[in-house]
Every structure is written in C-alpha cells, then in structure tokens.
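Colleague: for reference, the sequence and a predicted model appear below.
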Amino acid sequence: MAFVESKLFGIRTALGLQWSCGMAKQETEGLFEGEIGRAIEMIKPGNGVRIIGAAGSGKSTVIAELVTRLERFGHTPRVINALRTQRNIPLAAIDALELATRPGRTRVVHLANALSAQLAAQHQPVIMIDDIQYVDQHSLAVLEDVLRRTDCPLVTSAPASTPLGQDHLALLARRSEAVIRLHPLSDSETSSLARRTLGNPLTRAAAARLVSASEGNPKLVVRIVQAAVLAGQLSLNGKEWKMTSDSLSNEHMAGTLEEMQSELSPEQVVALLPKPDTAPTANPAGVRLTPREVELSALAGEMTNWEIAEYLEISVRTVENHISNALRKTGTTSRAVLCELVRKTAGRGR
C-alpha cells in the first residue's frame, strides 16, 4: 500500500486505513473549558459526573483532560477505558486496573476487596470510566461492590442516544451525579477547529459545507477535512483551503464511519459515504419484510447488534439473522442505507 508523506498531519498516513480514535489535544484545546470546569466543581465535594454526547462529540477528550486537571489538584484518578471489543469478556475492564491479588483470588469479591483497599490508601481517589456502555457485567459487579463500600466519586462518559443496560444504570445509581451534555459546535467553533487542524482557514463556501456535513461534531470536523485533503477535495489556494468538488464524501472516511456508525444518525452516515456510480435498485416498498425485520432494520443504522439485543432483550444471534435477512431481501449491503430505506418506506405508510 502506498504511503503519503504528510507534513500537514505530522505523521505518515496510510491511505484507506482508519484514522486514530482520538483528537489531538492542540486541536481541541479550549473547546470544553466550561464543561470541564463544571465537572471539577461537582467532583471536589464527592459527587459523580456523567459526560454524555454523540459519537465524536469529545467525551473521551473531556475525560482525558479531567484526569490531567484532577491529578494537578491532588486527586488520584483510577481510569478504565472500556473497549467495544471487550464488552463481553468477563472482567476485561477491571483487569485494565492491574489489581494486585493473590493467585486464584479473581472472583468479584476478591477484586472488590483489592480495589477498595487501594482506594482507601490513595489520596482523594476518583474512579473514571470512559465509554461505560462497554464495561462487561462482571466488572460492573466489582465496581458496584466497591462503590457500596467507599465514598469515591464516579466519573463516566456515555453516548446520548444509546440506552444503557440495567447493570450499568444500577452502578450509576450508587452515586448522585451531574449529567453534563456536550453540545454541537457552533459555526464559528467548527471553522476554528478546521483551521487548527489544517493550519489555514477554509473559504466561506467550504466552511459552510463543512458545518452542514459535520453538524458540529468535533471528531467529524477533524476527520472530514483530513480526508478531504487526502482525496483532493480541499486544495490550498493562497492562504485558504478551497473546495475542488461539490462533495466532502470520499473513501477515506470509511474507517471513521465504521467506528462511529452506532451513534451517528443514518442521515449523517449516508451523507458522508462515497456516492455510488448508480443509485441502488433495492426498494423495500416492493419487498415483504417481516414486522421484526422492519423493527430491527430501523435501529440498525444507529445501534450495533449487541446494543439492539440488549435494548429489546433478545439474543444477538436473533438480531444478526433478522438484519442479514433484511439486507439480503432489499439487496443492500449497508446497515445505514437499509435503515434509511425502511424508515422512508414506513413514512409513506407501508
């Protein structure tokens, strides 16, 4: 695979590979000062905080900055960065804390004892969980036991649109908490973030198109302009970046969309996907989908199979089968497109 040397990003970028998950600190510096300040004011007296927002809205950035600020103020953050790929692995989240336990003592009560003892020995400890929706059930049991024994504040991040499971809600209920919502960037903030990312401002027309495509989502702002430069859709004209085409969708956005698809709206995903040479021929209005296939297809663009299964209290295999059948019947290969087609058909009174 060919590599492109990019002084713009300061890295060697492999074309077609996914972008890194986080946003550079210098790109987002100053964007979340108000939210971070409110969170710290809640944590100081021992309250919990939940940071919520859409995919790419900056939740992980806020958590990371809170860790830095809390350490500066004398707190001891214990951080769990929960991963989607490990959400069904027992104790995966707790294992990340590398608790010191005796050989063979790996049951929930043993791990809760070890973590509680560590917190008691640390100065102003704070438990921090990024993406709490991905914490496995066994780790949730450990954490709930620890919160029952201690008065340690709990700081979490979670998506605004995806419902949390009962075990996750039970853990959050252990602490009074303030919910801090990350709102979309304003038009001026979007343009400013693009300028920090690229080093030069966008033209007025390019900035307007970026605002429309990103809907003020910080991660999308960064990824869209980076991908547009790689695809030749943005070109530096003097001191401004100018659009060279009518679209900001391209193949370099595929990794970002796959990463964020479960929390983006179908409209956002469809708008940012590369446009096919011909329109899809599938039309759900002429296809007989079962009521269950319609129900699950309408959720498929915004939620993963695991999240749908948890939300509807059915098995993941059942979800997989129904969505696979719907994709086959409609002749589509994209969950986002399937979701869009089903919703439009329902809106016409199918």
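Modeller: Received it, and whenever you're ready, just let me know what you need.

Colleague: C-alpha only now, for contacts and for neighbours.
Modeller: Will do.

Colleague: so for stretch 155-163, first residue to last residue, what's the gap.
Modeller: 18 Å (Cα to Cα, to the nearest Å).

Colleague: no wait, stretch 205-224
Modeller: Across stretch 205-224, first to last residue, Cα to Cα, it's 15 Å.

Colleague: now stretch 224-244
Modeller: 14 Å.

Colleague: what do you get for stretch 52-64?
Modeller: This stretch, stretch 52-64, spans 14 Å end to end (Cα to Cα).

Colleague: and it, what's buried?
Modeller: Ile52, Gly53, Ala54, Ala55, Gly56, Ser57, Gly58, Lys59, Ser60, Thr61, Val62, Ile63 (16 or more other Cα atoms under 10 Å).

Colleague: surely the fourth one meets Gln268?
Modeller: To tie it back to what came earlier, the one meant is Ala55. No: using Cα atoms under 8 Å, Ala55 makes no contact with Gln268, being 11.5 Å away.

Colleague: distance check, Ser262 against Leu31.
Modeller: 24 Å.

Colleague: more neighbours, those two?
Modeller: Taking neighbours as other Cα atoms under 10 Å, Ser262 and Leu31 compare with Ser262 leading, 24 against 17.

Colleague: from Leu182, how far off is that one?
Modeller: Distance from Ser262 to Leu182, by Cα to Cα: 18 Å.

Colleague: what ranges do the strands span in the protein?
Modeller: Assigned by DSSP state E, the chain shows strands spanning 3-6, 11-14, 48-53, 76-81, 125-130, 154-159, 177-181, 234-237, 240-243.

Colleague: use this one as the comparison:
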Amino acid sequence: MFDSEVQRILDFVARGIGVRVVGAPGSGKTSVVRSVMSNLEKTGVAVHYVTGLRTHRTIPYAAIKGLGLDLRPGRSGVFDIADVLTSQLATNGKHLLVVDDLHLVDSESLAVLEAVRRRSTCPMVATAPETWAFSKGQLAILNNGREAHLQLDPLHYEQVHMLIAQVLGAPADADTTARILTKSAGNPRLIVRIAETASLSNLLVMKDKQWGMTTNTLWNEHLRGTLESLLAELSAEEFTALHTMAILGTARVDVLQKVIEPDALEGLERRGFLSVMDDHHNGSIAAISPPVIADYFRGNKNLRDRKLLRRKIAGVLEAVPRAERENQTTADCLVRVLATLRLEKGDGDAVTARHFHDHSSDRERIRFERWEANKSAANAAALLRIYWGAPVDVHRAARVCRETTTFDADPKDVLFVTITRAMLAVHTGQGPGAAVDILQKFADDNPHHAAEAAHAITFLSASHGRVPVDTFTSALESKPSGMGGLVHGLLELYRFRPAAAYDAVDGQNDDDAFSHLRPFIRGFALFAAGRIEESLVFALDWRTEARKNLDQFGVVTSSYIGAHGLLYSGHFEEAEYLMSSVFAMGRPGFVVDALYDAMLRLAGLRHATTATPPALSIAAQARTEAPDVGPLPGIGKGAYELIAHNSAQPSTFDRKAAKLVRRQLKSGYVLEAMMTALLCTCLCPGRPVLDLLQKILRDNGVTVHDQLIGIATAVVEGDHQLLGLLLKHYEPDIDTYQVGMLLRGALKRHVIEGDTVAADAMAQASSMFAVRFPSANEQLSFNSFRTTPLTEREIEVAVLAGHRTNVEIAEHLGISARTVENHISNALRKTGATSRNGLFMLVGNSLPPRGAGIS
C-alpha cells in the first residue's frame, strides 16, 4: 500500500538525508518504517531500531536499552551509552538509525540520542503523530542534520479497495468499500480492523467473488479494543466532548462551542478527531473523525445512558438560532478550481460522505413520514427526488409510486412520479420495454400530458437502445422549452453535435422538472466541442456548489464531466481523487448509477493498461450486466473491456476496436464512438480505427482535433519526414497530451511488430516532443501487448539491456550472466519484442517519468 512512500524514504536515506514520517494514529507509519528497514537490511545496511512504548515512557533508558547494547558494569550514564552506540554507527558499512513513535520515547533515551546525533552523521528515520507538539528534547533530535518530511495522508477509494482485497483475500463490492472508507476516514489500521472483524462477525459475506454487507452496519464488539487504543491518549474532558459530539451527530460549530469547553474542542481538532467543513445551510459544521468513533460511543450502553449530558445538549439546541444561507459566487478560472480540488484532498472525503449520508437519511425519513400522512403527488415527488441522487430504498420507492394519489395534483408532480416509476422499472431489471409501457399508458390516460410522456419515452428509448434518426425528432427543431428541449439537447449530445446540444439548453429555466439535466448537457457539450478548460471550470464549480448543498445528484453528474476533462488533460491524480470522493459516498440513486459505473471504469482505465488481468481494479465493481455500447463514454463497458483484455497482436486490437466503434455508430452513440476511436488511436495507432475517427469528425464538422489527426495519419502511413515537420510546427492545443500518448503508442506498436527502423524513428520523435512539451503527468499507454506481466527483476534487466552487455548487467545487479540471459529471454517472450533494443524501448518507455508522484 505504501510502495511510493517507502521508495521516497529509501531515496532520501541513500543520499544521507534523514526523514520525519508523520501521520495520524493508525496511518501506517510503523508499517512504512518496517518496510524501509526490510529493504535496507536486504542490501546489507545495519539498521538500529529504537521504539517508544506508551507504558515505558516514564522508565529511564527503556527505549535505548531495547537496542541490546553491550555496556560495561557501572558505565550506564547518558554519555556512556552514547559512546557505545556511536562506536557501533562508526563501524564499516552503511548504518541507519530508526526511532519509531518518537513522542513515546523516555527522556533519558532522548538525551542519549541527542548526544549520538551530535557525534554521528548517520541518517535517522523517525515517526511521530502529525499534530504532535514536540518537546525541546524531541526537537533536538529531529533538527540535527538534513531532514525530509513525509506526510502519510488518508487512503482514497482505490487504495481502500486494494487493501480490503489483500486483507480478506478477495475484493469488496462498491457499497462495502465505500462504507469501510467512510467509517475509517481512510485510516489504514481501521480499514483492516473493520474488514477483519466484520467478516468474523458475519457482517460481510462472499457474494459472486466479492465481499458484501449482510446488514446496514459494520460495527461489532470486536472493534472495541481498537477504538479504546485509539482514544487512550485523550483527557477526560476530550473523551466527554467526543461523547457529546456522538449524541449531536454532525453539528454546527457554534452549537458545539456552547456545550463543549474550547480547550477540549481545540485538543480534539489538534489530535485529528474533529473535522470541520462548510455548507450553505448551516455555515461551519463539525463531525467526529474517523466516524467509527461515533459508533463506539453509540454502541456502548454505559456511555449511552448519560441523561444529564443529553439534557444539557437539548437545552442548548432550543436556544440556538438558525444560520442564514450564504450566497456564493464562482469565477471562471481553471487554475483556481484545480487548486481548490487539490486543497480539498486534505479534508477527508470519508467524513464528507458521512455528512451526505446523514443529511440524505434525515431528509428521506422526514419526507416519507410526510407522504405517509398525506399520499399526494407533491409529497411523493419530494421524496422520490431524493432517490434520483442518494441511495434508493427500492421497496419504499415502489410503494410510493404505487400508492400515490393523483387527484387534483400538479401535472409536473404527476409526470415526475410517472417517469420515476418508469426508471425504477429499468433499475429493478424489468427492462426499457416495461418503462416505455408505463409511460405510454400514462399518455393514453392523460392526453393533455401526451407530449411530455412522448419526450420521456424518447429519452428512455435513446438511452437504453439506440438513438432515433433525425426525422423522429423533427418536431423538436423549433427549440421547444421544458422537457422537449432537454431531451432534444441530450439526443444531440449522443449524436456528437455539441453545438446543437448547447443551443438546445441555452439559457436558464428554473421550472425544469429535472433541474440537473440542463447543466449536465451544457457542461458535457463544452467538453465534446473541445472546450476542455471551460468544461472543467463549469463542472468543478458546479461540483463545489453541489457539495455545499449536500446534493449527491449534482456531485455525481458534475464529477462525471470533471473526470473526463481531467483525464483528457492528463491530470490523473486530480481525476482519481475526484472520482474517489464520489465512490466514498457509495452507489447513488437509480438515475445516476450509470454515471457511477462509468466512473468506476474510467478510474480502472490506467490500471487496465498496465496489468493483465486487472483483478484488483475497481472497475470490477461496475455492474457487469451493462451493454457494450452506451449513450455516453464509459456507460457502455465495451471500450473498457477492449483495453483491459487487449490482444497479444496490434492487428487483432485494430479489428476489435473498429468493430466496437462501428457498433457504437450503428446505435447512434456517435460521441461514444468518437471518444473510443480517439483513445484507441492514441494507445495503438492503426489504419482501421483512424479512418473511422476521421470520418466521424468530418461528418460532424469538428475541426479542433485537426493537428492530432494530421500527426496520427503521418504515424500510421510511416511518413517520418512529414511527421517531423508536423511535430516541429505543432502549436499547443487541447490534444497536446494525446499527441504524447500517440507517439508512445506508435513506438510500442513498432517494437511489437519488429519494425526496428520505424521504432527508432518513433523513439526519436517521441523524445523530441517530450523535450519540447515536458510534462510531469504520467502518460496513459499500454505497457505492452502481453499475456504475462514482467517480474521486477525482468524489468530491471530490460531497462539495462539497451546499452549494456550481459556481463555488465550481471555485475551491476550482482547476479550471473546466465541469469541475465534467462531474464532477457523470458522478457522477449512475454512482451513480444524481437530484439534487445526493442525490449529496452518498450519497457524503458513504460516507466513513469522521473520524479512522478513526488510532491
């Protein structure tokens, strides 16, 4: 889980630089340090390990004597022990001093370490809590010599998915992964313990090769010891403050300040047990972090029955006025929205997800009770609107659709309930046909709503089958308002007519029955038209507003647009966080769950190009019953399946990719076909797919990709002279990142096909382009067309094979020349490369850029 962090520490230590590793309790500090020690000991480094213990911090010399130093009788003072340890560090060979849990080391041991640090240049790796207020003695040890700082942040969704799979032996489904992430706030120790204890308690069971929840909770008594250890350092006031917050749930900060002492609140925030955020409704709000701590208090009977505390809180709540909603404005600035997104990463998406869950649950309960009291269409629409974005209670939603009375109801509410019933039929597996029948019956029974029902039928038919020909929507050419305009805009988006789609939804219409459909069409139309930066600013600003409004529907739809823009621009780290924050909320309502599955596939796309098969990819959590083609990129699973299971031969990939693109075109999903063709061309440029891409762009009058198409044509035709001219005169545009992908993909294709001359020319072109347009972003590309991944040693040998002999490689790696020869032979067989130089180009270009991932 911490490969990159371990490698960074190893790099620092190799240069004689010490490292301070900080993180919350349970963040993995000790695991990281132990991995570093294991790696160094394998290379002959002598590691001197000192650890602090909570029960030993008042015992003199307890930590330092754990080294087992050979002390002479009567010589056990600070400088005596320091002399012995310093002499050990001065012996031949490389040495490393490790101090784990520095904040728990006793004072006398700190004195010895300070003396040793003054006499020795041996680097030191130390771990400590991120918010710890260090004493003068602790700082004297840390601030001695060169030191790097490494922060261990909470894990995000994909990392949690992989960790659960390692702990339980199989991956968990999306809802389970999201729940564990939410409860643990991304804390590795808690993730492991929650997963282990839930499986022991039969709260998790294996379903279809994935772990799934059997109840709506993962709390169990086996977690109690883990939580008691986590809270052991709290004072009595801080412990009571946490109990108060557990009773209140997510609460406004001004409320907390009335029932909790300021020092206790400050202490909890400093220790990382308090998470503060803003929303439009309540101003600054706070919640317990990690949220599983609240379950600990609520699950303990002795702690639950504190009536005086509850009475005090109730009295304060009655006197607190409601905060007014703030008006927010947004600025059209890409740098700003990206900076905001990166800053958000430190807030903890798990706590935010818990806040969404609490808010949605409260709204759903209140609105259902209101509907039960009065089963009107207005009350039904208010409840069902929640299920469009937030997790859906299928039985409750079906009952509402079935029992709601429509007498004397607002036509918009009746239409909304009917459309929801139709979409629910699709969600529960009855199929689009059943949904169309529901709408058609409604139209027959309500002729005055026949037009709106027809638009809804068109939307469902186009989204779950094929887009009708233009004559089917000829009546919509006059740009109608309301439902007709939204459906028209969506169909134009499917057909890859972004300008027409944008025009169809231009302007504001507060009367939209489906309030998020208009901005969704507008934002994705900007992306489809090649206005990537505008699309990103629009989507990320919309997402920020949706998060503050606790609007899960808006968060999912805006994140889908933003993820496409970030991935297209090569901002993989930001895109992965954006999607991870959506996954942390769990599977959403039945209207946007298709976008949720699409983002799971998008998130798994990079892994799909580098692992065969991508067993632990989170894309496996997407519903497998999805069709191969879909109305928007990623909704159909065909493109992901094509890339994840790429063939050993580029020509076979060409054939399968061209077949998929033709299927997409036949269904009328031209936008999906264009994106599939563009991606496949960049990953493995070939004539069949490029011809289809050119035709799509030409037929729809799209010219923003002209430079990319010209370069791709020169690459496919092998016109290296023209390619050189095109790259020399290339002007940066929206496809700069895609051109880099294209050149790398062409290089690897030529290596696989054994065309050495073309591979050399492409390697030169790729290097020249990379020099002209340097980028720290990781390139998305096939590592190779292989059926078996290379081992770590085979990759090491392959990287050296281009410029060293077998004997030189053997001396460098400390192995025999015969072993090197075997590694090269295996690597050639696995990758399909035809020469040592080809193997070097193939594998060498697969490595991430130097420095990638280091902040």
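Modeller: Great, that's in hand. Note that this is a predicted model, so its numbers are computed, not measured.

Colleague: let's have the strands of the first structure in a markdown table, adding distance to Ala205 of the first structure.
Modeller: Written out in a markdown table, the entries for the strands of the first structure read as follows (distance: least, Cα to Cα, whole Å):
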| stretch | distance to Ala205 of the first structure |
| --- | --- |
| strand 3-6 | 25 |
| strand 11-14 | 27 |
| strand 48-53 | 28 |
| strand 76-81 | 38 |
| strand 125-130 | 36 |
| strand 154-159 | 31 |
| strand 177-181 | 30 |
| strand 234-237 | 11 |
| strand 240-243 | 8 |
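
Colleague: out of these, nearest to Gly301 of the first structure?
Modeller: Smallest distance to Gly301 of the first structure across the strands of the first structure (Cα to Cα): 15.0 Å, for strand 154-159.

Colleague: tell me which residues in the closest one are buried?
Modeller: Per 16+ other Cα under 10 Å, strand 154-159 of the first structure contains these buried residues: Leu154, Val155, Thr156, Ser157, Ala158, Pro159.

Colleague: now do the contacts for the fourth one.
Modeller: To tie it back to what came earlier, the one meant is Ser157 of the first structure. Arg50, Ile51, Ile52, Lys59, Ser60, Ile63, Ile129, Asp130, Asp131, Ile132 (Cα atoms under 8 Å, 6 or more residues apart in numbering).

Colleague: what ranges do the helices span in the stretch 101-250 of the second structure?
Modeller: For the stretch 101-250 of the second structure, the helices defined by DSSP state H, counting those that start in this stretch cover 107-119, 136-142, 157-168, 174-184, 188-200, 224-230, 236-248.

Colleague: deepest-packed of the ones you listed, please.
Modeller: helix 174-184 (a mean of 27; mean count of other Cα atoms under 10 Å).

Colleague: what range in the first structure matches that helix?
Modeller: Aligned by TM-score structural alignment, helix 174-184 of the second structure falls on residues 204-214 of the first structure.

Colleague: other residues contacting the matching stretch?
Modeller: 187, 190-191, 220-221, 224-225, 241-243, 248, 268, 271-272.

Colleague: try stretch 131-143 of the first structure
Modeller: 60, 81-84, 86-94, 108-109, 111-112, 156-159, 164-165, 167-168, 171.

Colleague: matching residues in the second structure for that stretch?
Modeller: So stretch 131-143 of the first structure sits over residues 101-113 in the second structure, by TM-score structural alignment.

Colleague: show me which of the contacts of stretch 204-214 of the first structure is closest to Pro77 of the first structure.
Modeller: Nearest to Pro77 of the first structure among these, with distances taken as Cα to Cα, is Leu220, at 28.8 Å.

Colleague: ok, now how distant is the residue lying closest to that closest one once chain neighbours are set aside from Pro163 of the first structure?
Modeller: Distances taken as Cα to Cα, 6 or more residues apart in numbering put Ser214 closest to Leu220 of the first structure, at 5.5 Å, once the chain neighbours are dropped. Plainly put, Ser214 of the first structure is 23 Å away from Pro163 of the first structure if you go by Cα to Cα.

Colleague: what's the local residue count around Gly46 of the first structure?
Modeller: Neighbours of Gly46 of the first structure (other Cα under 10 Å): 19.

Colleague: so who does it touch?
Modeller: Gly46 of the first structure neighbours (Cα under 8 Å, 6+ apart): Asp151, Cys152, Pro153.

Colleague: next: Ile52 of the first structure.
Modeller: Contacts of Ile52 of the first structure by Cα under 8 Å, 6+ apart are Lys59, Ser157, Ala158, Pro159, Ala160, Val179, Ile180, Arg181, Leu182.
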